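Visitor: have a look; sequence and predicted model below, questions after that.
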Amino acid sequence: MSYPANLRYTKDHEWISLEGDIATIGITEFAQRELGDIVYVEVETIGKALVAGAVFGTVEAVKTVSDLFLPVAGSIQELNPELANQPELVNSDPYGEGWMVKMKVDNPADVDALLDAAGYEAVVG
């Protein structure tokens, strides 16, 4: 499995990419493989300020529903519009077209405290 070195990761299997104070968030390749075929992504927190670790949405697979946890504090700005008609993008391209949300980060330095690729790989084995 791949864990791009330019991203940061959480133990809950989310990844985050930061540009300025705007972050893009999705789930890792490991997470999407564990869940199986993704059929729906629900995010009802657009425009809301949330703390790190808060549930910002859910991802539904054929056999299960899983919560999505915010890696750092901030406000959800946007849901990936492609996921409404193509939730399988999370499976086919988890680090690219399968991103889930964009958010304005309260403190960009918080991203540095998350796991790097090697740290995340050690968590998932």
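Guide: Here it is on my side, so go on. Residues are numbered from 1 along each chain as shown.
Visitor: rest of the way, CA atoms for contacts and neighbours
Guide: Noted.
Visitor: can you give me the strands for the protein?
Guide: Using DSSP state E, the strands found in the chain span residues 8-9, 14-19, 22-27, 38-42, 49-50, 55-61, 65-69, 74-79, 101-105.
Visitor: single out the most deeply packed of those strands.
Guide: strand 8-9 (a mean of 26; mean count of other C-alpha atoms under 10 Å).
Visitor: second structure follows, compare the two:
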Amino acid sequence: MSLIPSELRYAESHEWVRPEADGAMSIGLTDHAQKALGDVVFVELPVIGKTFEAGEPVGTVESVKAASEFYAPVGGEVIAVNDEVAEDPELINQEPYDTWLVRLKPSNTSDYEKLLDATAYQAVIAE
């Protein structure tokens, strides 16, 4: 069974979102996603300043099994990328909820409200 912290929101595409004190949104991959991917060996992150709509591909995560895009659960502008995870991709496997990939300045806070809570996300991955 996957770990699903209740303080986060989730996209059906298996990203988590955490609001930060400065209004930014941190985005990472869920425990379920990292288990499905297997050992992560490479992460391609977007450039700072790029903007995305909710649901658009933001970057790529490659594992020994496959390459998979990850998506913006909320629309906004990239204000930070986690260079540490780019250099050490297996952090996603080790600490999926402590390893954020990008931080966005949201363009529409209602995107966040549409995301799944932990209970709803658990139902999605149980299917």
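Guide: Perfect, I can see it now. Owing to the predicted nature of the structure, the values given are computational and were not obtained by experimental measurement.
Visitor: can you pull the TM-score for these?
Guide: TM-score of the superposed chains, computed with TM-score structural alignment, normalised by the length of structure 1, equals 0.94; 124 aligned residues with a C-alpha RMSD of 1.1 Å.
Visitor: ok, back up a step: closest one to Val124 of structure 1 among the strands of structure 1?
Guide: With C-alpha to C-alpha as the criterion, Val124 of structure 1 lies closest to strand 8-9 of the strands of structure 1, at 11.2 Å.
Visitor: closest to Ala122 of structure 1 out of the strands of structure 1?
Guide: Minimum separation from Ala122 of structure 1 across those (C-alpha to C-alpha) falls at strand 8-9, 11.5 Å.
Visitor: picking up where we left off before, is it possible to get JSON lines of the strands of structure 1 that adds distance to Gly119 of structure 1?
Guide: JSON lines is the format used below for the strands of structure 1 (distance: least, C-alpha to C-alpha, whole Å):
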{"stretch": "strand 8-9", "distance to Gly119 of structure 1": "8"}
{"stretch": "strand 14-19", "distance to Gly119 of structure 1": "12"}
{"stretch": "strand 22-27", "distance to Gly119 of structure 1": "16"}
{"stretch": "strand 38-42", "distance to Gly119 of structure 1": "26"}
{"stretch": "strand 49-50", "distance to Gly119 of structure 1": "25"}
{"stretch": "strand 55-61", "distance to Gly119 of structure 1": "23"}
{"stretch": "strand 65-69", "distance to Gly119 of structure 1": "18"}
{"stretch": "strand 74-79", "distance to Gly119 of structure 1": "24"}
{"stretch": "strand 101-105", "distance to Gly119 of structure 1": "22"}
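Visitor: figure out which of these is closest to Gly125 of structure 1.
Guide: strand 8-9 (14.1 Å).
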